[in-house]
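*Asks:* build me a model:
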Amino acid sequence: MMHHDTFDSLTRNAFDFLERGIAEFDKMPKYSVIHFCAAVEMLLKARLMKEHWSLIVSKPDQANLAKFMAGDFISVTLEDCSARIRDVAGEDIGDDAYNSFRTLAKHRNKMVHFFHPEMDSVSKAKAQIVAEHCRSWFHLHRLLSRWGNYFREFDKEIAHADRAMKAHRKYLRAKFRALKTELDTACKAGNAPRACSACGFKAAIPDDLDEQIASLRCMVCDHTETQVEIECPHCGKPVVIANEGYATCEHCDGAIKPEHLVDALTKDVVGTKDYSETGLPANCEACEGYHTVVERGDHYFCTSCFEISDHVETCGWCNELNTGNMEHSYSTGCSNCDGKVGWEKDD
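*Replies:* This next block holds a predicted model:
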């Protein structure tokens, strides 16, 4: 009961800070940054708390329940929080999300430690803040959706925050209008801008890897993402999936997973047997995905974390294909094995 109550309290506090961070932006942008960043960090800590309350303490081995309940403890940093979610919960939040949260945290630290009188009047500064909020909310919203089993009781708060963020984007309209000439030029050059998943403006310039995969960078909010276009494995309608291989079809609400992307991106390969005999799909060193890497022309694409690699190498111990450097894999192994050292240790 204590575990549920503390998780519930922390999460409700996080959404209260998030609501304040969005609502205060127009008149108090400095406090908007501080509260918005605090909300992001608290929600990540709430996910850690689902594993164990001591994980949100800076030094878990020294955690004291009585002090924790009294609020007498040093909280985990953003960096350590991300690492523990990966190493303990087994769920990597991803480099793009982490970098977005870190940028927001750095801006928050400047707001806390230095006085910025111009923050209340300069529209350019406000646009920067909104862009940071949009990028961070994009990643946070995806994580909350992925962690639906833990945050199901807060669906209403998540939906409310999402609606509020859409209204929040009005502060970027001036920048979008100012970019009209550049966007028109990109369109004429054959790089028609697409809708940005973070800010919603049709200002994301694609750099196509092939006819189904493209990397995009938004000229309005600087959000970057990789998009894959496939037919939904459940309803057959076209869907665009961004940044990771876990998604929900907007047409039928069917769950889409990396294995579905593997099937979709290899269906035109001549003979499934011929493809498997090459050792593909390969494993991904970046996210430790098993058989998530497919070949696309001269590149290799991970259907789990959307990492794009130039080559794959064979593990010296298990002979599995992997992205990354396999030079010492005979001894240390790869994402699929522990190598000779691990085998001898187990033996």
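*Asks:* only C-alpha atoms for contact and neighbour calcs from this point on.
*Replies:* Will do.
*Asks:* all helices of the stretch 201-347 of the chain, in order?
*Replies:* Assignment of helices within the stretch 201-347 of the chain using DSSP state H, counting those that start in this stretch yields the ranges 258-266, 272-276, 329-332, 339-346.
*Asks:* packing partners for the first one?
*Replies:* For helix 258-266, the elements it packs on are strand 224-231, strand 293-296, judged by 3 or more C-alpha pairs under 8 Å, 6 or more residues apart in numbering; DSSP states H and E.
*Asks:* now with 7 Å, please.
*Replies:* Contacts defined by 3 or more C-alpha pairs under 7 Å, 6 or more residues apart in numbering; DSSP states H and E place helix 258-266 against no helix or strand at all.
*Asks:* would you mark the buried spots in that helix?
*Replies:* Buried residues in helix 258-266, counted by 16 or more other C-alpha atoms under 10 Å: 258-262, 264-266.
*Asks:* tell me how far that helix lies from the chain's centre.
*Replies:* Distance of helix 258-266 from the chain centroid (C-alpha atoms, centre = their mean, to the nearest Å) equals 20 Å.
*Asks:* which residues are in contact with it?
*Replies:* For helix 258-266, the surrounding residues in contact (C-alpha atoms under 7 Å, 6 or more residues apart in numbering) are 230, 233, 245-246, 292, 294, 303-304.
*Asks:* in TSV: these, plus distance to residue 20 and neighbour count.
*Replies:* As requested, the contacts of helix 258-266 are arranged in TSV below (distance: C-alpha to C-alpha, whole Å; neighbours: other C-alpha atoms under 10 Å):
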residue	distance to residue 20	neighbour count
230	38	18
233	40	18
245	32	22
246	30	20
292	40	26
294	44	23
303	36	28
304	34	24
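*Asks:* from the residues you listed, which single one is nearest residue 209?
*Replies:* Taking C-alpha to C-alpha as the measure, residue 209 sits nearest to residue 294 out of the contacts of helix 258-266, at 13.1 Å.
*Asks:* if we can go back for a sec, could the helices of the stretch 201-347 of the chain go into CSV alongside distance to residue 174?
*Replies:* As requested, these are arranged in CSV below (distance: least, C-alpha to C-alpha, whole Å):
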stretch, distance to residue 174
helix 258-266, 37
helix 272-276, 50
helix 329-332, 52
helix 339-346, 56
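*Asks:* next up, for comparison:
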Amino acid sequence: MRFTELEKDIDIKCKRGEVILACNACGFAAAIVEKTNEWGDNYHCLICDDRGISIKPTDATIECPECSSLVQFFNKSPVICTACNYPLTTEDVIAKCADEYSNGDDYCCDERDEWIAECHQCRSTIPSVFFIDGLWSCVVCHDRGWRAVICPHCDEFVTGDPEAIEYCACFKCEDVFRNKMKRIFDSVD
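*Replies:* Just a heads-up that it's a prediction; the model follows:
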């Protein structure tokens, strides 16, 4: 097995102070951290060669809709209350997060009551991205760290690369943008 072959090399890297994580793809503790960001660690796995991101965890909690006990909900699937064993649905988690985490960040300064973004990664049909522990965090796909902005083209509040959204489109209006560009290029021919 590959892990057994590389175990001594991994131990040496640990002793040198390199940070080793469990790989998201293969599960082995063989992912060498290459760069640390505010949203998590970029890594390279020595076993399966995956280059991924270990998302920064959060201990944020919401109230259980059944017994009102505090429940850790992020990056846990399924989310089950440890006090009463109530299984929280995605809709439960979104509703409770809307009560607790919908204030947004410093960007969120207009008169909206709630700042809940739509996720460009999982494209959930329900807005599912909240500002939790200093990072925009999707409670459906558990992605964190992207910016959330109002798209200047369609006025949707979405996550993604702010510059790409500003100059091109967000995931909600990218098809319209693509078709518009296609018509422009077709007219040049």
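*Asks:* with distance to residue 156 of the first structure added, can I get the buried residues of helix 258-266 of the first structure in JSON lines?
*Replies:* What follows is those, written out as JSON lines (distance: C-alpha to C-alpha, whole Å):
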{"residue": "258", "distance to residue 156 of the first structure": "28"}
{"residue": "259", "distance to residue 156 of the first structure": "31"}
{"residue": "260", "distance to residue 156 of the first structure": "30"}
{"residue": "261", "distance to residue 156 of the first structure": "30"}
{"residue": "262", "distance to residue 156 of the first structure": "34"}
{"residue": "264", "distance to residue 156 of the first structure": "34"}
{"residue": "265", "distance to residue 156 of the first structure": "36"}
{"residue": "266", "distance to residue 156 of the first structure": "39"}
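*Asks:* can you pick out the most distant pair from the contacts of helix 258-266 of the first structure?
*Replies:* Taking C-alpha to C-alpha as the measure, the contacts of helix 258-266 of the first structure span a maximum distance of 17.6 Å, between 233 and 294.
*Asks:* re the thing from before, what's the closest of the helices of the stretch 201-347 of the first structure to residue 310 of the first structure?
*Replies:* When the helices of the stretch 201-347 of the first structure are compared for distance to residue 310 of the first structure using C-alpha to C-alpha, the nearest one is helix 258-266, at 17.1 Å.
*Asks:* what's the mean gap between the closest one and the aligned bit of the second structure?
*Replies:* On superposition with the second structure, the mean distance recorded for helix 258-266 of the first structure (mean C-alpha distance after the TM-score superposition for the first structure) is 6.9 Å.
*Asks:* tell me where the stretch 51-200 of the first structure has strands.
*Replies:* Ranges of strands in the stretch 51-200 of the first structure, per DSSP state E, counting those that start in this stretch, are 194-195.
*Asks:* quick one: the helices in it?
*Replies:* Per DSSP H, counting those that start in this stretch, the stretch 51-200 of the first structure carries helices over the ranges 65-69, 78-87, 95-113, 123-146, 148-151, 155-168, 173-178, 180-188.
*Asks:* the most centrally placed residue in the second structure: what's it in contact with?
*Replies:* When the second structure is reduced to its mean C-alpha position, the closest residue under C-alpha atoms, centre = their mean turns out to be residue 143, at 1.2 Å. Residue 143 of the second structure is in contact with residue 137, counting by C-alpha under 7 Å, 6+ apart.
*Asks:* what about it, distance to residue 34 of the second structure?
*Replies:* For residue 143 of the second structure, the distance to residue 34 of the second structure equals 19 Å [C-alpha to C-alpha, to the nearest Å].
*Asks:* what of residue 23 of the second structure?
*Replies:* Look at residue 23 of the second structure and residue 34 of the second structure: by C-alpha to C-alpha, they are 13 Å apart.
*Asks:* these two - which one has more neighbours?
*Replies:* A direct count of neighbours by other C-alpha atoms under 10 Å for residue 23 of the second structure and residue 34 places residue 23 higher, at 24 against 14.
*Asks:* pretty sure that one contacts residue 46?
*Replies:* No - here residue 23 of the second structure does not reach residue 46: they are 9.2 Å apart, not a contact under C-alpha atoms under 7 Å.
*Asks:* quickly list what's touching both of the two.
*Replies:* Taking C-alpha under 7 Å, 6+ apart as the contact criterion, the common neighbours of residue 23 of the second structure and residue 46 are 30-31.
*Asks:* picking that back up, which one of the helices of the stretch 201-347 of the first structure lies closest to residue 48 of the first structure?
*Replies:* Smallest distance to residue 48 of the first structure across the helices of the stretch 201-347 of the first structure (C-alpha to C-alpha): 24.3 Å, for helix 258-266.
*Asks:* what sits against residue 138 of the second structure?
*Replies:* Applying C-alpha under 7 Å, 6+ apart, one finds that residue 138 of the second structure lies in contact with 119, 128-130, 144.
*Asks:* closest to residue 178 of the second structure among those?
*Replies:* When the contacts of residue 138 of the second structure are compared for distance to residue 178 of the second structure (C-alpha to C-alpha), residue 119 comes out closest, at 19.7 Å.
*Asks:* quick one, what contacts the aligned residue in the first structure for the closest one?
*Replies:* Taking TM-score structural alignment as the alignment basis, one finds that residue 119 of the second structure is matched in the first structure by residue 284. Each residue near residue 284 of the first structure by C-alpha under 7 Å, 6+ apart is listed here: 290, 292-293, 302, 322-323.
*Asks:* please apply the same query to residue 47 of the second structure.
*Replies:* Taking C-alpha under 7 Å, 6+ apart as the definition, contacts of residue 47 of the second structure comprise 2-3, 30.
*Asks:* ok, and the most crowded of these?
*Replies:* Neighbours here are counted as other C-alpha under 10 Å. On that basis the top member of those is residue 30, with 26 neighbours.
*Asks:* looking for the alignment partner of that residue in the first structure.
*Replies:* With TM-score structural alignment as the criterion, residue 30 of the second structure matches residue 203.
*Asks:* that'll do, ta.
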